[in-house]
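S.K.: The following comprises the amino acid sequence and a computationally predicted model.
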Amino acid sequence: MTNRLRVITVAVVLAVAIAVAAAYAMGGHRPAAHRAATGTPSATARPGTPAGKGGVCQSGLPGQAKDTLALIAKGGPYPYRSDGIVFDNREGRLPRQAGGYYHEYTVVTPGSGDRGARRIVTGGPGEEYWTQDHYASFQRIDTGC
């Protein structure tokens, strides 16, 4: 390979890496079409079980989310090594808190070859949030419905 070709190849690889990192930082996560193709259900309040503004009834979550909530309640063991790590809330989509306040947990996505996009993020006691789109949006989990 000539030096010029090598320089061009490196430049292209760097440009692609920068574009991917920028898309991720701007919230360019898995599109809705991918979630539909992998069977990720929608987490919306069921008729007759309102969860309040922007919330979701715990009973309306997929079974895997309920499994994750049960693991959180008993302190594990968790299926992924990164479960329980600090969630930094860099995008500011959750209420602002001191660093280390929030922690994230994987919600298994059937058919996904990796951790998937679904998470539960916890804060203080009884404060739990659901995201099915890898932190692009959150709903507070209402355990009373």
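M.R.: Great, that's in hand.
S.K.: alpha carbons only for contacts and neighbour counts from here, please
M.R.: OK.
S.K.: Tell me where the longest helix sits in this protein.
M.R.: helix 3-25 (DSSP state H).
S.K.: Flag every buried residue along the helix or strand that it is followed by.
M.R.: Downstream of helix 3-25, the first helix or strand assigned by DSSP states H and E is helix 32-37. The neighbour-count check on helix 32-37 (16 or more other Cα atoms under 10 Å) flags Arg35 as buried.
S.K.: this is the comparison structure:
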Amino acid sequence: MSRRHRLPLAAVLLAGLLAACDFSGGGQQARQTTTTSTTTRLTRDPVSGLPFVAVRDLPPEGQRTLRLIRAGGPFPYRKDGSVFGNREGVLPGRPSGSYREYTVPTPGEGDRGARRIICVTERPQAPPAAECYYSADHYTTFRRIQP
């Protein structure tokens, strides 16, 4: 193959490669990124940045605890309704005393276990649309319970 034929072949290959690329910003990859980031935003609380969890996706004990919170009790544990200090700083900043903690019983545990629901409220009873969070691992991670 002579040198004269290499350049046109290289140009044809390059032109084909460039034609396969979409530099307009509206290609498939750009659409996937936009869709993914939109979905991500919808699955996270915009205030805390924490992922959402639907009430139906909480363990059954968590669903019962949430119903008790909204009804104002009675609570099975002495510490339920006590102030949660947010010392870990994972939840959004609030005035002292704004967060209350409630135990989510863990089957097979002899004590309170590690699961908790934390609600923003200045009184032990949280209104139905209160800002509440679920932790399955004793405050290491949280998910915002969808109102």
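M.R.: Arrived safely, thanks for sending. The shown structure was predicted, so the numbers you read here are calculated from the model rather than taken from an experiment.
S.K.: TM between them?
M.R.: TM-score for the superposed pair, counting by TM-score structural alignment, normalised by the length of the first structure: 0.62. Supporting figures: 94 aligned residues with a Cα RMSD of 1.5 Å.
S.K.: corresponding residues in the second structure for the longest helix of the first structure?
M.R.: Under the alignment (TM-score structural alignment), helix 3-25 of the first structure falls on nothing in the second structure.
S.K.: How about stretch 94-101 of the first structure?
M.R.: Counting by TM-score structural alignment, stretch 94-101 of the first structure corresponds to 91-98 in the second structure.
S.K.: Which positions in the matching stretch come out as buried?
M.R.: 91, 98.
S.K.: Span of that stretch from start to end?
M.R.: Taking Cα to Cα, to the nearest Å, the first and last residues of stretch 91-98 of the second structure lie 11 Å apart.
S.K.: What is the distance between it and the centre of its chain?
M.R.: For stretch 91-98 of the second structure, the separation from the chain centroid amounts to 19 Å (computed by Cα atoms, centre = their mean, to the nearest Å).
S.K.: all strands of the second structure, in order?
M.R.: In the second structure, the strands defined using DSSP state E lie at 52-53, 82-83, 99-103, 116-120, 132-135, 143-145.
S.K.: Dump these to JSON lines, plus distance to Leu17 of the second structure and mean neighbour count.
M.R.: Listed next are those as JSON lines, based on distance: least, Cα to Cα, whole Å; neighbours: other Cα atoms under 10 Å:
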{"stretch": "strand 52-53", "distance to Leu17 of the second structure": "42", "mean neighbour count": "19"}
{"stretch": "strand 82-83", "distance to Leu17 of the second structure": "62", "mean neighbour count": "18"}
{"stretch": "strand 99-103", "distance to Leu17 of the second structure": "57", "mean neighbour count": "25"}
{"stretch": "strand 116-120", "distance to Leu17 of the second structure": "54", "mean neighbour count": "26"}
{"stretch": "strand 132-135", "distance to Leu17 of the second structure": "50", "mean neighbour count": "23"}
{"stretch": "strand 143-145", "distance to Leu17 of the second structure": "45", "mean neighbour count": "24"}
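S.K.: Can you give me the stretch of the first structure that the top helix by length along the second structure aligns onto?
M.R.: The single longest helix within the second structure, with elements called by DSSP H, is helix 3-20. The counterpart of helix 3-20 of the second structure in the first structure, using TM-score structural alignment, is absent.
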